[in-house]
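Enquirer: pasted the sequence and its predicted model underneath.
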Amino acid sequence: MTHDRSTTDHPGDGVPRTIGRVLLGGLLAFAGTSHLTFAREEFQAQVPSWFPVGTDAVVVGSGVVEIALGAALVAAPRRYRPWVGAAAAAFFVAIFPGNVAQYVEQKDGFGLDTDAKRLARLPFQAVLVAWSLWSTGAWRAWREARAHR
C-alpha cells in the first residue's frame, strides 16, 4: 500500500509538528504575559528609539499580540493553522527591527549586555520564523497552493 501524503497528512499534522506548534504557542503566551508583568522594562530595551509610538505602549501592544498568537497556535482549528503560522512568522519579522535597534543602540536587556551577545541573538529570529511556518504547515500549504496554480 502506498502512502499518499496529500490525502492523509494535513498542514500542521504529526506529533513533531504538534509539539513544536504547542511549544511555540506556549512560549509566545508566556512572553506576552511577561511583557505585561515582570519583564516590562526589559522589553522596553528592544523598542527602537526612533519608533514613533511610546515605548510602554509598544511593549503592551506586542504583549497582547503575542498572547493572542500563542493562543491561536495552540487552539486554532487545523484549516486555519497555516494562516496562524504565517501571522506568527510575520510578527517575528515585524519585531526584528527592535532586536537590531537593541544591538545598534547598545541597550541592555535580558542579559544581553555586550555587543557580542546582542549580535549573536539576531539570527535566532529566523529560527522563530521557520519554526512558525514549519510547525503550522504554512510552508507545505504555500507550496501546495503554488503547485496548483
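Expert: Sure thing, it's come through. Numbers count the residues shown, from 1 in each chain.

Enquirer: rest of the way, CA atoms for contacts and neighbours
Expert: Will do.

Enquirer: for the helix ranked longest in the chain, packing partners?
Expert: In the chain, with assignment by DSSP state H, the single longest helix is helix 81-104. If you count contacts as 3 or more C-alpha pairs under 8 Å, 6 or more residues apart in numbering; DSSP states H and E, helix 81-104 packs onto helix 55-75, helix 115-121, helix 124-135, helix 138-147.

Enquirer: check it against this one:
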Amino acid sequence: MTDSSRATRNLVTVLAGMGTLHFAVPKPFDTIVPKQLPGSARTWTYASGVAELACAAAVAYPRTRRLGALATAGLFLAVFPANVQMAYDWRNRPLPLRTAAYARLPLQAPLVAWALHVARNSRKSA
C-alpha cells in the first residue's frame, strides 16, 4: 500500500467516522455551532454531518476523489469558526479542556493540507 492510498483511506475513515458521530451523538457538535448562524444548531450539526459523509463517499470513489478531496479541504476551512467558537466558549474551563479547545485551532491547517495532498495524488493515479 502506498502512502497516498493510506492517506486516502485514512481520510475517508476520519470523515465517515466524524460524519456518523454528528448523527449518533449530536449534542457536543450543537454546542460549538456559532450562535451567529441562522436556524437551529442541530440543523447545522446534521448538515455538517451530511457534508462529511458526502466528502467521505466522494474521496472513496476514484472518479470523484480529486473533487471530493478539494471539497473536504473547503469543509475543513468552513468548520473552523466552530472551533473558534469552542475555544471562546471554553476559555474559563479547566486547563486540560481549555488546552484541548485551543489545540484544535492550529490542527485545522494539517487537515486542510492532508485533503489537498489526497487531491494532488488523485491526479497522478487517475
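Expert: Looks like it arrived, so ask away. Since the model is a prediction, treat every value here as computed from it, not as a measurement.

Enquirer: mean offset of the longest helix of structure 1 relative to structure 2 (after superposition)
Expert: Average distance between helix 81-104 of structure 1 and its aligned residues in structure 2, after superposition and using mean C-alpha distance after the TM-score superposition for structure 1, equals 0.9 Å.

Enquirer: mind listing what's buried in that helix?
Expert: For helix 81-104 of structure 1, a neighbour-count test (16 or more other C-alpha atoms under 10 Å) marks 81-89, 91-92, 96-103 as buried.

Enquirer: now that helix against helix 124-135, angle please.
Expert: The directions of helix 81-104 of structure 1 and helix 124-135 differ by 180 degrees, with axes from the mean of the first three to the mean of the last three C-alpha atoms, to 10 degrees as the criterion.

Enquirer: show me what helix 81-104 of structure 1 is in contact with.
Expert: With contact meaning C-alpha atoms under 8 Å, 6 or more residues apart in numbering, helix 81-104 of structure 1 is reached by 11-12, 45-49, 69, 72-73, 76, 108, 115, 118-119, 122, 125, 128-130, 132-139, 141.

Enquirer: of the residues you listed, buried ones?
Expert: By the neighbour-count criterion of 16+ other C-alpha under 10 Å, these include these buried positions: 11-12, 45-48, 69, 72-73, 76, 108, 115, 118, 122, 125, 128-130, 132-139, 141.

Enquirer: gap between the counterpart of residue 59 of structure 1 in structure 2 and residue 22 of structure 2?
Expert: Using TM-score structural alignment as the criterion, the counterpart of residue 59 of structure 1 in structure 2 is residue 45. Residue 45 of structure 2 sits 6 Å away from residue 22 of structure 2, going by C-alpha to C-alpha, to the nearest Å.
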